[in-house]
Every structure is written in structure tokens, then in C-alpha cells.
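Chemist: Kindly generate the corresponding structure for this input.
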Amino acid sequence: MKLLVKNNLILFILFGCFVISGGIAISMVSKQSLHLFFNSFVTKNLNGLFVNLTYLGDGIVVLCAVLVFAFINFRLFIVSALSYGLSSGIVQLLKNTLFETAVRPTHFFGALTPPIKLNLVPGIEMHGLNSFPSGHTASAFSIFFTLALLSQNKWVKIILFFVALFVGLSRVYLSQHFFEDIYGGAIIGVFFSVIIFYIFYFAPFSGRFNKLDTSVLKLIFSDKK
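Modeler: Alright, predicted model coming up:
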């Protein structure tokens, strides 16, 4: 695990900064005030950007990306599939058990006396329940963090981290989640991404997975003799 962290130090520093700063914000600022702060940035000029960003965490989009990985590298396909599948499973378990009564922003602010009207993006279907944790955020971090761990380029790692982060922030921007929801989702996504990646690439027995470094395309077009 030390080698994994060493090879991806910038990535873990960025995520550590997010966890620390996010934790401080959640502990010192009320859920209501924190959401209203983010909601104040909603403008027509940014709506399109965040609507498109949020699709990167959609289950169907992520599944399509995972399937594409099979044509590139089987090991990456398995790692990303496990990371996504496990993080999504935990998210759904938490949503429907411990946090099944957690309401989303529009429901929360609409129930206040007097109700507070949020700046909403036109055309977006709003959800009311199962707020914590954010599934889109967990999905985005499980995939983009895995790709960042795989990359050897520092700047690619940084870009992929911020793509995942902004997918999460898009959920707050669209008032589909509170900040604490994406905070929890990010931690879940990164946790499974790191554990699965370590097992397949850095664990003492990871060498046995080298044979998975092929792809559907290589199998199809290989010269069999």
C-alpha cells in the first residue's frame, strides 16, 4: 500500500485536502447554510456545464464506460467493474436502510416555515428522498479515481480527480443532494477504488493477474498459430 500511495501522492494529497476541508465545512456550517451558499452560484451560464457533468456519474454512462474498458484491458475492466459495483451496492444499502428517511434539498427547504425557494435548473426532475450518500458521486469517484491511479501522468491524475469532484459538486449545484451527501459518496467511491486497485496491481499476489492484461480486441485480432 505504501508504494501505491507513493506513486500517487498528488492524488492522495488532493483527496486528503477535500476530506479535511469538507469535514471542517460540514462540522462548522449547518447543512442548510452550506447548501444555500452553493445554490447562490446557480446561473444560466453554468447550468449547461453542470447538467452535462452530472451525466458522467449516471449509472448507465458508467456501465457503458466499464464495458468499453473490456476492449482496452481486461484487468482494468474487472477493477473498474468491482469498484463501481461495490461502491454502488454500499450506497444503495445505506440509502435504503440507515438513511432511508434522509430528504433531498427541495424537500428539506420546501418543508420549512416559511419554505425557502431554491434556484433550480429548468428541465431537471427533482427527487425528494434517499439523499445520503450520493450515488452519482460514488460512481464518478470509483471510476475516475481508478483511472487516475492507473495513469502515470501527474497532470492526468489531477484532471481526473477534479472531474470526479465536479461531478459530485454538480449534484449540489442541481439541488439533488446536500454537500454532505457527495462527501460521503466520494469517500465510498475512493475507498473501493483504492482497495480493488491495490489487490489487482500492488498486492504481493497481484502478479497472477498479469495474464488479464489483454483485451477483446487483442483476442479477436491476435494471430493464432
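Chemist: CA atoms for contacts and neighbours, from now on please.
Modeler: Will do.
Chemist: And what about the nearest residue to residue 163 once chain neighbours are set aside, helix, strand or coil?
Modeler: In space, not counting the residues next to it along the chain, residue 163 is nearest to residue 144; the distance is 7.5 Å by C-alpha to C-alpha, 6 or more residues apart in numbering. Reducing the assignment at residue 144 to three states with DSSP: H, G, I helix; E, B strand; the rest coil gives helix.
Chemist: Residue 144 is in contact with residue 165, isn't it?
Modeler: No: applying C-alpha atoms under 8 Å as the test, residue 144 and residue 165 come out as separate, 9.5 Å apart.
Chemist: Show me which of those two is the more surrounded one.
Modeler: Per other C-alpha atoms under 10 Å, whichever of residue 144 and residue 165 has more neighbours is residue 144, with 26 against 20.
Chemist: List the contacts of the residue nearest to residue 163.
Modeler: Shown here is residue 144, whose contacts under the criterion C-alpha atoms under 8 Å, 6 or more residues apart in numbering are 160-161, 163-164.
Chemist: Check the gap between it and residue 93 for me.
Modeler: Separation of residue 144 from residue 93 (C-alpha to C-alpha, to the nearest Å): 22 Å.
Chemist: residues near residue 46, how many?
Modeler: The criterion is other C-alpha under 10 Å. On that basis, residue 46 has 12 neighbouring residues.
Chemist: next up, for comparison:
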Amino acid sequence: MSIFLQAKAEGCSRQNKHQGRGFLGLLFIFSIGYLFTLESSINLYLFRQFNGIAPYFPDWSLTLLTDLGNGVTLGLITLCFVIKRPELIIRVLIASVLSLIIVPTLKQYFDAPRPAALLEVINIVGETRLNNSFPSGHTATAFLFAGTLFFAYQCRNIKTLAIGFAAIVGLSRIIVGAHWPLDIIMGAFVGLFCAYFAAYFPYTKLSKFHNAIMVSFLWLVLLVCELEKSFDKQLIWQVMALRWGLLATAASLIWYQYDIKDLVSQRVKNKFMAVNKT
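Modeler: Sure, this is the predicted structure:
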């Protein structure tokens, strides 16, 4: 038995080392990119190259793609994963709260101008914003999600797909004219850092009832946020359809995953029996 436990511990240690090397590799790549984009001419050149892609795609497709980094949209996608992996709830909450503190703080501190504020010739898709460019919040959210999956799964394909997804979301922010490449790289740093910090917290094992309560509460929070944003006239119907489709999907997963009807009935029955005993 002790030999088995030792072998298991050694296996976990090797997995953690492998993940650590992969994470350090990502940081190294982004560090190189960050150093290059500190040079304003390179930053501008890369922006021109990616932003020049915009006319080749319909505006709605780019808007839909970049919205995958929106807090509500990606929050719902993350919630769908968390419903299947409830032990990740605390990690996701910690990483999200940390990101919500770091990103606005950096944006307000640097108050960097966006491309639309400095360039006369630019392709803009969606809302035109002029300040608080550094770092990219959408990219931070995307890499927070990707980082969470990176540390939660051992499958290399899942890790690659998650990082690739986040990278595409980040690049879309340049294509739609919302951010500089430097903003994207720092956003990736922030998202990965938040996921890395949260990964130090152990998996949380709660009862089925308490897991159902937590995911239902998170779903309600995202619903309220979406109801508030639904009155934004700049949102196109494709984005609205995506968000409400994700809301419906998450609600269905919660209902069937936790058998809400039976769970509530059993809870009420237990309370009733407890009252009768007293």
C-alpha cells in the first residue's frame, strides 16, 4: 500500500513538474513578445498587420469572436465547465476576483490611449473607445479561463486548445481595433497569473446540494449582468443569441446535473422529518 501511495505521489510530482515547465514555456514566449512590443515601431507594425485583416471578414463574425472574451459570455462558458467539474468552483472564483482587481487597477493607473485615439487610419469593429487600453480585459479573461483548464487537465490537447482559444480572442481585440499588441500580451500575463495563483488552492469537495446552490447563484449573477447589458443598443443579435443560448445551456446543465427537482424535494423532506423529530 505504501509503495502504491509513493508511486502515486511520484506520478503527481512528475505531472506538476510537466505543468510547471509548460507554464514557464508560455511565460517565456510572452516575455519575448512583451520585450519586442515595448518598441513602439514594432507595436505599431504588428497592430497594422492584424488590424488590416478586419475588412476581409464580416463585422458580425469579428464581433462574435471578440465577444468570447467578454466577462458574461466567457463566464457562462466557464460555468458550463464548472458544472461538470464542481471542484474547480473555488479556484475559478479566486482567479476571477483577482482579475477583477488587477485589470481595472492597471487600466486606471496607466490610462493608456487606445489605437483609435492616436491613429487616423484604422479599422474599427464595434464600439469606439479611446482610453484605458492597457491591459486588455478580454484577453485577461480568456487566458484566465485557459489557465484554469491548463492546470486542471492533464490532457495536452485540452491545454493546447485552451491556450489557442485564448490567443485567438486576444488577437481579435487587435483586429477589431480595440487594443495594441502590447495590451494583449499583458492581458495574457494577468490572466495566466490569476489562474496560476488560484491553482495553489486545493480542489473543493462540497455536497451535491451546496454545489447546486453555488452554481445556481453564479448563474443568477451572470443573468443579472446580461439583463443589464441587454439594453445596450450596440449589441448585435448574434451576440445576444450566443449569450442567451449559453444561459439556457448552463441552466439545463444545472437542472439535469444536480436533479434540482429531486434535490429540493429531498431537502424539504429532510427538514420536515427533522422538525417532526423535535
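Chemist: What's the residue nearest to residue 163 of structure 1 aligned with over in structure 2?
Modeler: Following TM-score structural alignment, the counterpart assigned to residue 144 of structure 1 within structure 2 is residue 146.
Chemist: just residue 169 of structure 1 next, same as before
Modeler: Pairing criterion TM-score structural alignment: the partner of residue 169 of structure 1 within structure 2 is identified as residue 171.
Chemist: How many neighbouring residues does its match have?
Modeler: By the criterion of other C-alpha under 10 Å, residue 171 of structure 2 has 21 neighbours.
Chemist: Just the helices from structure 1, written as ranges.
Modeler: Ranges of helices within structure 1 are 2-7, 9-28, 31-39, 44-55, 59-69, 74-95, 105-110, 135-150, 154-173, 179-201, 216-221, based on DSSP state H.
Chemist: Tell me which of the ones you listed is the most buried.
Modeler: Sort the helices of structure 1 by mean neighbour count, taking mean count of other C-alpha atoms under 10 Å, and helix 135-150 sits at the top with a mean of 28.
Chemist: now it and helix 179-201, what's the angle there?
Modeler: 40 degrees (axes from the mean of the first three to the mean of the last three C-alpha atoms, to 10 degrees).
Chemist: Helix 135-150 of structure 1: average distance to aligned residues in structure 2?
Modeler: For helix 135-150 of structure 1, the mean deviation from structure 2 after alignment is 1.0 Å (mean C-alpha distance after the TM-score superposition for structure 1).
Chemist: OK, contacts around residue 72 of structure 2?
Modeler: Under the criterion of C-alpha under 8 Å, 6+ apart, the neighbours of residue 72 of structure 2 are 222, 225-226, 243.
Chemist: Ok, residue 150 of structure 1 next?
Modeler: No contacts exist for residue 150 of structure 1 under C-alpha under 8 Å, 6+ apart.
Chemist: Check the offset of the helix or strand encompassing residue 251 of structure 2 from the chain's centre.
Modeler: Take DSSP states H and E as the rule and residue 251 of structure 2 turns out to sit in helix 237-258. Between the centre of helix 237-258 of structure 2 and the centre of its chain there are 17 Å (C-alpha atoms, centre = their mean, to the nearest Å).
Chemist: swap in stretch 64-72 of structure 2?
Modeler: 9 Å.
Chemist: what stretch of structure 1 lies opposite it in the alignment?
Modeler: Using TM-score structural alignment, the match for stretch 64-72 of structure 2 in structure 1 runs over residues 52-60.
Chemist: And the closest residue to residue 113 of structure 2 other than its chain neighbours, how close does it get to residue 99 of structure 2?
Modeler: For residue 113 of structure 2, the nearest residue in space outside its immediate sequence neighbours is residue 131; the separation is 4.4 Å by C-alpha to C-alpha, 6+ apart. Here the distance between residue 131 of structure 2 and residue 99 of structure 2 works out to 19 Å (C-alpha to C-alpha).
Chemist: got it, and residue 219 of structure 2?
Modeler: 19 Å.
Chemist: With residue 27 of structure 2 instead?
Modeler: Counting by C-alpha to C-alpha - residue 27 of structure 2 and residue 99 of structure 2 are separated by 17 Å.
Chemist: which one in structure 2 is aligned with residue 88 of structure 1?
Modeler: With TM-score structural alignment as the criterion, residue 88 of structure 1 pairs with residue 100.
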